[in-house]
Every structure is written in structure tokens, then in C-alpha cells.
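S.K.: Okay, here's the prediction I keep looking at, along with the sequence it came from:
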Amino acid sequence: MACARGLCTADKVFIFINIAFAMYSGAMLATAARLAWDPSTYTWFRFLCAAQYRVSCAYVLAAGVWLCALVYLAAATRCLRLYAAGVACLVASEVAYGAWMAASLAAWWRSAPEAELARHGMDVMHDLKPALLAIDRYRDVARPLYDMIEEVEREAPNNAFVIIVFGVLGAVLQVAAFIMAVRLARRARGSSAGSLPEKACAVADEDSDTGAPTAPPGWRKRANLGMYTILDKIF
């Protein structure tokens, strides 16, 4: 229980949140690299949704770099308010990006010719499977193709599930990061404000002895050494 209480302090939670932010940043930078250079990722996306592809590439890269900067700011205790402002800006940008993507994809699905092409492509996939099963001469090639199409149709919804889960987790982490940063900033400000009266009292106590001369540094050590020398000569 003591270990659990030690792990649940605000400082430790803040560290864990920023470790998760670093992992998210690496994942987003890797995704941006795949969107830019991996043909299996960007070819169909760029062909069907050119505008959404360009915006997504730029935003994912910018968000990954922004998270890197937030992790760097987390190490500087004097920048906690700036860190909280950065998290708030990131959340606002995510809301704006998500709203724009939803609206643009809805409009794309209704009226874009590429959307009609995508619908025809899905129909072709459904018609292609019986044709592959009917091919006897090239069964050793047709059967693996059929299995791959079946696997894609079966496993494709998992991508949406993973995106939703990690999106919700990222939102929770961002809210927690903002709250923890504000709490730690208030605590740091309170501790610094509390130390000022103590310093002022110490200065006032030193100044209150106006009649006493100011002792040079190290005088007590030299006085003790001199006393021991005198006692040694006497005895």
C-alpha cells in the first residue's frame, strides 16, 4: 500500500503521463513518415482523398513534434503554465481537425467522384470472390488471394477500433496532463511564496542586532582553534 501511495503522487503521475506522451509522439511521427513514404499507406489515401491526405500528413507531423516539445517542457518546472497552455492548444487543434475531417469526409462521400469509385471498388471485391473460387486452373493462386480478401474484410474494422481506443486514451491523458500541470504550478508558486516570509524574517533578525558588529566569516572556527591552542600550552 505504501508503494502504491508513493506511485500515485502528483509528481509521479505527471511523469507517467509524459512518458505516454513520448510514446504517442513517436507513434505519430512514425505514422507521418508512413503517410509520406510508404506506398501501401498513402497511395490509396492520396488517390481517393487528396485534400484530406495532405492535411492529415501535415497535422500528424505537427502534432508529433508538438508532443515532443511538451515532453521537453515537462522537465522544466518553471514552464508548467506554458506546458498547460500547450496541452490546451493541442486539444483545441485536435477538435478542429476532427471536426474538419468529419465534415469533409461526409461531403466527399456524398458528392465526390472518387467516393463513387470507392463504392464501385467495394462491389468489385464482392464480385471477385466468387470468380476466384470458380477458377480451377489457377487454384493455387486464386485461393490465397481469396483468403487475403476475406482477411482484409474481417480485420479492417479493427483499425477503427484501435483508433477509437487510443484516441480516447489520448484525450484522457491530455486532460490529466493539464490538471496535473496546473496543480504542480500552483504548488510551486505556493512553496516559493511561503519561502519569502521566512527569508524576510531571517533578514529582519539579522538587522535587529544593530549594536553588534558584523562577524567575519569563519570566526567561530578560528576562535575554537585558538582556545584549544591556549589550553594545550597551559596543560
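M.R.: Received, thanks.
S.K.: alpha carbons only for contacts and neighbour counts from here, please
M.R.: Will do.
S.K.: list the buried ones in stretch 128-145?
M.R.: Counting neighbours by 16 or more other CA atoms under 10 Å, one finds that the buried residues in stretch 128-145 are 129, 132, 142-143, 145.
S.K.: Pasting the second one now:
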Amino acid sequence: MGRCVRALPTLLLSVNLLLMVFAGAALATAARLKWDPTLYVALREVFPREYRVVCALLPAAAALLVLLAHAALLALRCRPPARRALLATYAAGSLLLVAGEVGATLWVAGRVREWLGSAQAAELAHALRTSEYLAPLLQHLAYFHPLPERLRDILREAEEDAPRNAFAGGGAAAAVVLLQLLAAALALAVVCSPGRRARRWSKTRDPDTDTTTTPLSVRRGEERAPLRAVYKQGRLVLV
């Protein structure tokens, strides 16, 4: 049991290290949503409000993950009272962040589901179906210049990669939520874990004689008389 308790801080640091990886991925995704035209143009035109919300939440969540990880690292280097306070704050912040992430994800999913049943989605689906008739035209134009053929390959690749990107994003979001819950549980376990037992023998050092005394007691007949074991120059002397 004691070994498990001592391993809790190490596990907490390991989980925070994994969370930092996902925080970097979230920052990279936020940058791509802001500057990669192959991704942000379609999302901005189809889901303008949801696009703005996601662009704001991704870097904010990543920054909060980094701050919480630094708080946990600082807590494990503090004394027990400050450590408990910082770890409790870390656990509360992690749970609040998880609640915000889950709420934002459910809101975006509800908006997307609502849009899929709208007339705008039906028009877009019809336009995508008509793009199949453009393939022979693009192939014919590729005889004069390779750009139309390249455009057709890009469209085909985007259509094939869309489900994979959705599965990858959903899996990453689920992993982040699980890691945050695990980190909060580990932080609370460290807070609730018992401290080190007090030493049985209290030792005092005399700065003048450079001796260490340990309180002892022995029986003399029917009485219990206190004694002191004094270490002087490597020898034990009972006083």
C-alpha cells in the first residue's frame, strides 16, 4: 500500500506529460483552423458560428491544460499544506475544464445534427453529387494542363479522408477527457493519502557538544526510570 501511495505523484506527472502532448496537438489544430485554407474555408462557410467557437475554445483549453500541468508540478515540490491546496485546485480545475469541453462538444454536435436536417445541407449534398459529372471534364482539361487533374485528386482525397479525420478527432477528444479525469483522480488520491508516519524516536542534537540524545527507559525493580543514550565521539553512554 505504501508503495502505491509513493507512486501516485509519478503517475500524476506521467499523465500530465501525455496531456501536454494533446495540448500541443490542440494548438496545432487551432493554428490550422485559422490559417489552412483547405480546412477553415469549408468550415467557415458551412458552420460559421461553430467555427468561431471552436477556434476560440481550442487554444484556451490548451493554455489551461499547460497551466494546470505546471500547477501540479509546483504542488509536488511544495510542503504538505501548500501541496494539498494546489492539488485540490488542480483537480477542481481539471473537472471544470472537462465539463466545459463536454458541454462545448455536445453543443457543436447538436448544431451539426440540426444542420444535417436542414435545406442547406440538402442543397450541398446535391452540389456534391453533381461534382461527379465534372470528373470527365477535368480529365479532358488535364490534356492541356495538369492542374484540373490535380484538383480532381484533391477532391477525391478530401472525400476519403473526411471520415478518418472525424474518427481521429473524436478519439483524441475522448482520450483527453479520460486523461483529465484520471489526473484529477490521482491528484485527489495524493491529497487524501496519509502522510509519513512520525518517527518513533525523537532525536535532538546539542550544537555545543555535537552529541545526539535519544530518550530511553529501563525498569529498576518496580519503577520505570528514564535514561538518555548520549553519543559522544562514536561511543554510546547511558546517563
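M.R.: Now that the structure is in, tell me what you want to look at. These figures come from a predicted structure and were not determined experimentally.
S.K.: tm score of chain vs chain?
M.R.: The TM-score (TM-score structural alignment, normalised by the length of structure 1) is 0.72; 201 aligned residues with a CA RMSD of 3.2 Å.
S.K.: returning to that earlier point: reformat the buried residues of stretch 128-145 of structure 1 as a markdown table; add secondary structure and distance to residue 197 of structure 1.
M.R.: A markdown table is the format used below for these (DSSP: H, G, I helix; E, B strand; the rest coil; distance: CA to CA, whole Å):
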| residue | secondary structure | distance to residue 197 of structure 1 |
| --- | --- | --- |
| 129 | helix | 80 |
| 132 | helix | 84 |
| 142 | helix | 83 |
| 143 | helix | 81 |
| 145 | helix | 77 |
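S.K.: between those residues, which is closest to residue 37 of structure 1?
M.R.: Nearest to residue 37 of structure 1 among these, counting by CA to CA, is residue 145 at 25.8 Å.
S.K.: What does the closest one correspond to in structure 2?
M.R.: By TM-score structural alignment, residue 145 of structure 1 lines up with residue 151 in structure 2.
S.K.: thought residue 152 of structure 2 was touching residue 140?
M.R.: No: with contacts counted by CA atoms under 8 Å, residue 152 of structure 2 stays clear of residue 140, the gap being 11.6 Å.
S.K.: about what we covered before: check the gap between the match of residue 145 of structure 1 and residue 134 of structure 2 for me.
M.R.: 11 Å (CA to CA, to the nearest Å).
S.K.: what helix or strand is residue 18 of structure 1 on?
M.R.: Using DSSP states H and E, residue 18 of structure 1 falls within helix 10-37.
S.K.: from the chain's centre, how far out does that helix sit?
M.R.: Relative to its parent chain, helix 10-37 of structure 1 has a centroid offset of 5 Å by CA atoms, centre = their mean, to the nearest Å.
S.K.: So which elements touch it?
M.R.: helix 39-48, helix 50-74, helix 139-208 (3 or more CA pairs under 8 Å, 6 or more residues apart in numbering; DSSP states H and E).
S.K.: Tell me roughly how far the first one lies from structure 2 on average.
M.R.: Comparison of helix 39-48 of structure 1 with structure 2 after fitting gives an average deviation of 2.0 Å (mean CA distance after the TM-score superposition for structure 1).
S.K.: buried ones in that helix?
M.R.: For helix 39-48 of structure 1, a neighbour-count test (16+ other CA under 10 Å) marks 42, 45, 48 as buried.
S.K.: What is the nearest of these to residue 94 of structure 1?
M.R.: Once CA to CA is applied, the member of those that ends up nearest residue 94 of structure 1 is residue 45, at 20.2 Å.
S.K.: That closest one pairs with which position in structure 2?
M.R.: So residue 45 of structure 1 corresponds to residue 43, using TM-score structural alignment.
S.K.: thinking its match is in contact with residue 51, fair?
M.R.: Yes: Residue 43 of structure 2 lies in contact with residue 51 (CA under 8 Å); the separation is 6.2 Å.
S.K.: re earlier: so which of the helices and strands packed on helix 10-37 of structure 1 is the most packed in?
M.R.: Neighbour counts (mean count of other CA atoms under 10 Å) averaged over each of those peak at helix 50-74, with a mean of 18.
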